[in-house]
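1. Just the structure for this:
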Amino acid sequence: MDIDYVITWVDGVDARHKAKRQQFASETHFSPGVLSEKQYEPRYSSDGEIYYNIASVLKYAPFIRRIFIVTDNQKPALLDAFVQEGKCKADFLQLVSHDEIFAGLEAARPTFNSLAIETVLWRIPGLSEHFIYGNDDVFFNAPVTPNDFFRNGLPVFHGKWKRAEDRRLKYKLRQFLAKVSSYRNDRPRHRIFLWRGAALARMKRRYLCMGHYSFALRKSTFERFFAQNPDVLKRQLSFRYRNEAQFNSVSLANHLEMVQNGIVPVREPGLAYVDEIVHKTEMEKIRQGVVPFGCIQGMGGYKAAARMRLHRIMIEKFADTLPESVKHMLMSELAVS
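-> Below you'll find the model as predicted:
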């Protein structure tokens, strides 16, 4: 069974990309007092996480056929170093532009909306039926096998069950306030996106709340659903920035698999999750490799000492699959910081 790996990536520092964000942000209304995604620069920042992600695939997931990196006609500066320094074959790393995955859907372009982009990843030309999707800030922290992601041709997934959001008092209160006041219930919320994905799959009472892992998916699951529900796809892609009316496409696929194929979520395998608080215990999980998955959230917002420590741990961990030029670049940035 062929298994591909898909990474979404953006260079938010790129002047052209920033200019486009500002140009189209005026089309989108954000409630007063809510920090909009056009203003939240760290959401579009890149601090070398994608190189760790690629290195982790090479080190811990050798069964991956190809890595597709989806960008808005951009390219990580040192991507070619993996081939030039013999870390992988020339055709292993494939750049995919938004032009390709949004072909025939040009009205949605440009988009700065991760939910919209994730919804059309299945349209990557040449993508295998079975694929794994991960943001650029996730990585494999220990060896994994195909069986960790697919069993009998069906995806493996995990999470915790939560009560449907429209059955929770907090959600009902927000809805009520929106009706009787100027309050706008439009702040992007991860749990809302997950719940809406489950609801589209006709799971109304509860939904699976997923962590920051790499996700096993099947291309045909998306193909069938959107062939039958083209209006759902059109509406999902109509938002240039994330909007609470949208859904998480991974959640949609997982809940469709549960409804249609009776898949039961498995126990969560363990995650090393480091954010701006930068827990030392989480860094230690990375250093020791005691859990199979890792995620680095918002590294650009870390204090210099914490960022330096994390980079050193990651460079040491992936010393054999990170190109020397990438290590040099990362270490040079550490010296400046």
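
2. C-alpha only now, for contacts and for neighbours.
-> Will do.

3. From Arg65, how far off is the residue most central in space within the chain?
-> Nearest to the geometric centre of the chain sits Asn135, at 3.0 Å (CA atoms, centre = their mean). Note on Asn135: its distance to Arg65, by CA to CA, to the nearest Å, is 18 Å.

4. Also this sequence, please, to line up against the first:
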Amino acid sequence: MTDIDAVVAWVDGNDPRHVEKRKKYRQATRDHAEATRNTRFDQSGEIYFCVASILKYAPFVRKIWIITDDQRPMLIDEFARAGLCSPDKIEIVDHKTILSGYEQFLPTFNSLVVESAMHRIPGLADKFIYFNDDFFLNRPQKAEDWFTDAGPVLRTQLLPTRSSKFKTKLRAFLRRATFRPPNTKPSFGRNQEAAAARFGLHDQYWAIGHHAHPVRKKTLQDYYNEHPDLLEAQLQYRFRSVFQVLPVSLANHIEIVRFGVKPIEYEKPAYVKPTSEDRLTNFLENIRAENTLCGCIQSLDEAPEDVRKIVVSAMCDKLSSALPPKVKAFLSNSDFSAHQDVSA
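-> The predicted structure is shown next:
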């Protein structure tokens, strides 16, 4: 088995410099409100759970690349200082590096732009696992859980597109009949459907969830080289747009349609959105029993403080052996409830 890396996209949306940049470019553009919500940028230290889970459960990972916007997680070096990894195990990569030659699209506040350029990390292994910073590994892994000789191990399911559903068609008709503009709200599903459409799939698509994803660098690299228009189109949006494709979904559809990779049965992640407290019990049971391969803590910044403390405590207990003492203290004692409003 060749080298496998991990790539994590991260931003500190509470950084005053980042807040000011977002204000400036939001005022200069006309983006859908869903693309500029604070929760897309706020963080509550989830990056440390992500990194700790990789160190604990995926020792085969060669290097962890964290993509940032002129920032650095303030306690990231504690993993090496605590002897949990070598000093060169974790490396920070700036947006300027992956968008070299495309500086006209900087700054960007769009995860789909970052994902479209992540294959351009200098020194990145051809096989890598992509994480949002709120994803984590939930149980011990082996390299074959992610890549085999047949290609990446794709956990996906074939679903009907929203545009093929009668309800969606009716809503579109009523919008036209009442002279309202089309719905341009970006969404995880619609950006996946856009990727499928590039391969002639309009009624169904290979859907993914909120979990880590195996990607081959060469798959994206070759496709963008063949379709430079797509890469430019992806990069032009400073905030997420309904007119973009989800790059991981694009890679999956290339693997399935072009290279004949056979998806395996879809496995739901251990998932919690702390604003939905009814999911909390199932999430806690799942991470303790290690029932699933991956997990996701979505929008922890929006959780009530008591719920946040429950989630953080459970994750600190779960990953205790891979979390530096300073990181555990920081996560346990910090108050992430105050966030700056950049909606004006």
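
5. Could I get the TM-score for this pair?
-> Between these two chains, after superposing, the TM-score reads 0.94 (TM-score structural alignment, normalised by the length of the first structure); 333 aligned residues with a CA RMSD of 1.8 Å.

6. Show me what the residue nearest to the centre of the first structure lines up with in the second structure.
-> By TM-score structural alignment, Asn135 of the first structure lines up with Asn132 in the second structure.

7. which residues sit in contact with that match?
-> Contacts for Asn132 of the second structure (CA atoms under 8 Å, 6 or more residues apart in numbering) come out as 8-10, 212.

8. give me the element the closest residue to Leu237 of the first structure other than its chain neighbours is part of.
-> Nearest residue to Leu237 of the first structure, sequence neighbours excluded (CA to CA, 6 or more residues apart in numbering): Ala116, at 5.1 Å. In the assignment (DSSP states H and E), Ala116 of the first structure maps to helix 114-119.

9. distance from that helix to the second structure after superposition?
-> Compared with the second structure after the fit, helix 114-119 of the first structure shows a mean deviation of 0.9 Å (mean CA distance after the TM-score superposition for the first structure).

10. Aligned to Thr145 of the first structure, what sits in the second structure?
-> So, by TM-score structural alignment, Thr145 of the first structure is matched to Lys142.

11. Excluding chain neighbours, give the residue nearest to that match in space.
-> Leaving out its chain neighbours, the residue that sits closest to Lys142 of the second structure by CA to CA, 6+ apart is Ala58, at 6.5 Å.

12. now that neighbour: how far from Arg171 of the second structure?
-> In terms of CA to CA, Ala58 of the second structure sits 45 Å off from Arg171 of the second structure.

13. For those two, indicate the residue with more neighbours.
-> Ala58 (17 against 13; other CA atoms under 10 Å).

14. can you pull the buried residues of stretch 129-144 of the first structure?
-> Residues of stretch 129-144 of the first structure classed as buried: 129-142, 144 (neighbour count, 16 or more other CA atoms under 10 Å).

15. Relative to the centre of the first structure, find the outermost residue for me.
-> Val180 (35.9 Å).

16. dump the residue contacts of that one.
-> Counted by CA under 8 Å, 6+ apart, Val180 of the first structure has zero contacts.

17. I'd assumed Ile64 of the second structure was in a helix, is it?
-> No. Checked against DSSP: H, G, I helix; E, B strand; the rest coil, Ile64 of the second structure lies outside a helix; its state is strand.

18. Can you tell me what it aligns to in the first structure?
-> In the first structure, Ile64 of the second structure lands on Ile67 (TM-score structural alignment).

19. count of residues packed around that match?
-> Neighbours of Ile67 of the first structure under the rule other CA under 10 Å: 23.

20. surely it meets Asp4?
-> Yes. At 6.0 Å, Ile67 of the first structure counts as touching Asp4 under the criterion of CA atoms under 8 Å.

21. just the helices in the stretch 101-250 of the first structure please.
-> Shown for the stretch 101-250 of the first structure, the helices assigned by DSSP state H, counting those that start in this stretch span residues 114-119, 169-180, 190-200, 219-228, 230-236, 249-261.

22. now the ones you listed as JSON lines including distance to Phe293 of the first structure?
-> Below are the helices of the stretch 101-250 of the first structure laid out as JSON lines (distance: least, CA to CA, whole Å):
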{"stretch": "helix 114-119", "distance to Phe293 of the first structure": "20"}
{"stretch": "helix 169-180", "distance to Phe293 of the first structure": "31"}
{"stretch": "helix 190-200", "distance to Phe293 of the first structure": "20"}
{"stretch": "helix 219-228", "distance to Phe293 of the first structure": "23"}
{"stretch": "helix 230-236", "distance to Phe293 of the first structure": "29"}
{"stretch": "helix 249-261", "distance to Phe293 of the first structure": "17"}
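
23. These: which one's closest to Val156 of the first structure?
-> If you check each of the helices of the stretch 101-250 of the first structure against Val156 of the first structure by CA to CA, helix 249-261 wins as the nearest, at 8.9 Å.

24. How far does the closest one sit from its chain's centre?
-> Centroid displacement of helix 249-261 of the first structure relative to its chain, using CA atoms, centre = their mean, to the nearest Å, is 17 Å.

25. cool, stretch 171-185 of the second structure as well?
-> 30 Å.

26. Show me what counts as buried in it.
-> For stretch 171-185 of the second structure, the neighbour count (16+ other CA under 10 Å) marks Ala172 as buried.

27. so where does Asp317 of the second structure fall, helix or strand?
-> According to DSSP H and E, Asp317 of the second structure maps onto helix 305-318.

28. ok, average deviation of that helix from the first structure?
-> Counting by mean CA distance after the TM-score superposition for the first structure, helix 305-318 of the second structure comes out at 1.0 Å.

29. Would you mind giving the residues in the first structure matched to that helix?
-> With TM-score structural alignment as the criterion, helix 305-318 of the second structure aligns to 304-317.

30. who touches the matching stretch?
-> With CA under 8 Å, 6+ apart, stretch 304-317 of the first structure has contacts from 52, 278, 283, 286-287, 299-300, 322, 327, 330, 334, 337.

31. now with 7 Å?
-> Stretch 304-317 of the first structure is contacted by residues 278, 283, 287, 299, 327, 334, 337 when judged by CA atoms under 7 Å, 6 or more residues apart in numbering.
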